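1. how would this look folded up:
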Amino acid sequence: MTRDWLTVHEGSGPLVIGLPHTGTEIPDVLMARFRSPWLARKDADWWVDRLYDFAVDLGATLVRTAVSRSVIDVNRDPSGVSLYPGMTTTGLCPVETFDGEPLYRAGEAPDAAEIAERRATWFDPYHAQLKAQIDRLRARGPVVLYDAHSIRSVVPRLFAGELPQFNIGDNDGTTCAPELTQAVEAACAISGSSLIVNGRFKGGWTTRHYGRPHLGVHAIQMELADRGYMGDPASPLSPDNWPSPYEPERAEAMRRNLHRVLTACIAFAESQT
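-> As a prediction, this is how the structure comes out:
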């Protein structure tokens, strides 16, 4: 199913993959209000939909929004409550980039009424489809929801130093069975790359909202440091060096790693029946 900005590929396996931040589309009516198109797209999870395109061959279901997270972030709590209290983060309709740059021209940021409208237009339909796919597969047995993300390796405003390559989040063991987290961690460890569980990224709203392991829905988030499939940019960032291009040869090793990860997710779900 494709609806302009929302794409759903229905698979038969017990795995749903959410792609909430790969979109770069911005409605024309909003574009002039942003300080620049580049800033409005800067924090996309670049190329992640391409990185995981092999998942359809595993029988996975994919749900993707093409709308930029700067318009609305479908992985944030719609109530506005921070997912990481006391830490820098962005909101449902961000007003600044990860680096703290204002996104909107003076006086052009959305007010509460507009945020509610954007939620009804994009957030609610995305999650309606995500829920529908989870429910469809849950009727057959346990299901894994895998929320796929990436971010630059170095973002000083959000975290210190260089981010590990694999950042696995289950919100401190609450969104999935420990066996799933252990299986994903073991699959990542084979790569020899750095990894962490419940570090800076413990899982966003999607993982926390849907993860109900006692009901057979196991949700886990994977935040990749994007150096695994593209070049990290030199500082400072500019339209000339960001986003870096997708590098197929570099990405191939990452895709093999992620194939192991998704296969482990499917094997876990099937073992629960």
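
2. okay, CA-based contacts and neighbour counts for the rest of this
-> Fine.

3. so Ile220, which of the three states?
-> strand (DSSP: H, G, I helix; E, B strand; the rest coil).

4. what sits against it?
-> Contact analysis of Ile220 by C-alpha atoms under 8 Å, 6 or more residues apart in numbering lists 144-147, 168-170, 175-176, 181, 203, 207, 211.

5. Filter those down to the ones in helices?
-> Thr181, Thr207 (DSSP state H).

6. Who wins on neighbours among the contacts of Ile220?
-> Most neighbours among the contacts of Ile220, by other C-alpha atoms under 10 Å: Val144, with 30 neighbours.

7. Could I get the contacting residues of that residue?
-> Taking C-alpha under 8 Å, 6+ apart as the test, what Val144 contacts is Pro14, Leu15, Val16, Val217, His218, Ala219, Ile220, Cys265, Ile266, Ala269.

8. Take the residues you listed and lay them out in a markdown table including distance to Tyr52.
-> As requested, the contacts of Val144 are exported to a markdown table (distance: C-alpha to C-alpha, whole Å):
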| residue | distance to Tyr52 |
| --- | --- |
| Pro14 | 16 |
| Leu15 | 13 |
| Val16 | 12 |
| Val217 | 21 |
| His218 | 19 |
| Ala219 | 17 |
| Ile220 | 16 |
| Cys265 | 14 |
| Ile266 | 15 |
| Ala269 | 19 |
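
9. Proceed likewise with the subsequent sequence, for comparison:
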Amino acid sequence: MDNVLSFRRGHTPLLISMPHPGILLTPAVEAGLVEAALERPDTDWHIPLLYDFAAGMGVGTLEACYSRYVIDLNRPEDDAPLYASATTGLYPATLFDGEPLYRAGMEPSAEERARYLEEIWRPYHQTLAAELARLKAEFGYALLFDAHSIRSSVPRLFDGLLPDFNLGTNSGASCAEALAQRLRSVCAGAADYSHVLNGRFKGGHITRHYGQPDQHIHAVQLELSQCTYMEEQLPYDYREDLAEPTQVVLRQLLQAMLDWGRERYGR
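-> This next block holds a predicted model:
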């Protein structure tokens, strides 16, 4: 498959992973989706644009181009559940609101889905693993920031309104506690925004699998409420007036990771 991912190498120990901004569909998926799903409502809209300042910081980026409706890159390949509460799987069957994703009998075949695993999921994870290994070889450590966003209200997934900044470290297992607290302090200093550490979103497969602080690879997920930078309803417009102050905090988070890494590892 063409246009599976977009990868830009940086010159710092930090890599941003963006597994869910893609909107491309395969013919088999597009043919079977219900009408509401064709609008891709569960996309992490505009995430590459929101983080476009990262290049100037020397931070690398890895961006998925296919929709999570084809295959979810933040789920393990064996589709083991990550949460005890409502969630979606490697091959999503429902929208976030719980409605069916496909018209009856129109799901892609097992053969199609096996191809998505080989040609979309594996290249993303191979690129991610190789770049983290390269960073660790060059710097002695690697930092991974898994960038996500979601509507501020999804009653099936969480009660009430989601905090603006939702940091996840797999309950402390995916990065050093000192780094997690450094990032939490950044969010606490952003008076106009709410935040939580390891709340509803503790980190998906990418954070849990690649975060190995004992091996000097530290991973953090940020689930950002979409009301902080865009319109949450169709046509999902990017809001520069909202995004600019949010980018200030995002830049501070990335800089805090870089500063912590230099202090901890001396480079």
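
10. After superposition, what is the TM-score?
-> The pair, once superposed, lands on a TM-score of 0.94 when counted by TM-score structural alignment, normalised by the length of the second structure; 262 aligned residues with a C-alpha RMSD of 1.4 Å.

11. rewinding a little: relative to Gly100 of the first structure, which of the contacts of Val144 of the first structure is nearest.
-> Ile220 (27.7 Å; C-alpha to C-alpha).

12. what's the distance between the residue nearest to Leu158 of the first structure when sequence neighbours are not counted and Gly231 of the first structure?
-> Excluding the flanking residues, the one nearest Leu158 of the first structure by C-alpha to C-alpha, 6 or more residues apart in numbering is Thr88, at 6.0 Å. Separation of Thr88 of the first structure from Gly231 of the first structure (C-alpha to C-alpha, to the nearest Å): 25 Å.

13. Same check on Arg250 of the first structure?
-> In terms of C-alpha to C-alpha, Arg250 of the first structure sits 9 Å off from Gly231 of the first structure.

14. More neighbours: the two, which one.
-> Using other C-alpha under 10 Å, the more surrounded residue of Arg250 of the first structure and Gly231 is Gly231, with 18 against 14.

15. For that one, which residues are in contact?
-> Neighbours of Gly231 of the first structure in contact, by C-alpha under 8 Å, 6+ apart: Ser244, Pro245, Tyr246, Glu247.

16. Got a ChimeraX select line for the buried ones in those residues?
-> Of those, the buried ones go into a single ChimeraX selection, burial set by 16 or more other C-alpha atoms under 10 Å:
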select :244,246
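
17. Which of the contacts of Gly231 of the first structure are retained in the second structure?
-> Retained in the second structure: Ser244, Pro245, Tyr246, Glu247, out of the contacts of Gly231 of the first structure (criterion both residues aligned by TM-score structural alignment, their matches' C-alpha atoms under 8 Å).

18. Columns secondary structure and distance to Gly23 of the first structure on top of the residues you listed, output as a markdown table?
-> A markdown table is the format used below for those (DSSP: H, G, I helix; E, B strand; the rest coil; distance: C-alpha to C-alpha, whole Å):
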| residue | secondary structure | distance to Gly23 of the first structure |
| --- | --- | --- |
| Ser244 | coil | 16 |
| Pro245 | coil | 16 |
| Tyr246 | strand | 15 |
| Glu247 | coil | 19 |
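
19. CSV for those, including distance to Asp4 of the first structure?
-> Output for these, formatted as CSV (distance: C-alpha to C-alpha, whole Å):
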residue, distance to Asp4 of the first structure
Ser244, 26
Pro245, 25
Tyr246, 24
Glu247, 27
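
20. can you tell me how far Asn3 of the second structure sits from Arg115 of the second structure?
-> Distance from Asn3 of the second structure to Arg115 of the second structure, by C-alpha to C-alpha: 15 Å.

21. that older thread, what does the residue nearest to Leu158 of the first structure correspond to in the second structure?
-> Aligned against the second structure by TM-score structural alignment, Thr88 of the first structure finds its counterpart in Ala86.

22. quick one: secondary structure of its match?
-> coil.

23. Surely it and Asp159 touch.
-> No. Look at Ala86 of the second structure against Asp159 with C-alpha atoms under 8 Å: they stay out of range, at 11.7 Å.

24. of the two, who's got more company?
-> Set side by side, Ala86 of the second structure and Asp159 show unequal neighbour counts under other C-alpha under 10 Å, the larger going to Ala86 at 13 against 10.

25. separation between that one and Ala256 of the second structure?
-> For Ala86 of the second structure relative to Ala256 of the second structure (C-alpha to C-alpha), the value is 33 Å.

26. Isn't Tyr124 of the second structure up against Tyr66?
-> No. Tyr124 of the second structure lies out of contact with Tyr66 (C-alpha under 8 Å); the separation is 10.7 Å.

27. Give the residues shared as contacts by these two.
-> Val4, Leu5.

28. No further queries at this time; thank you.
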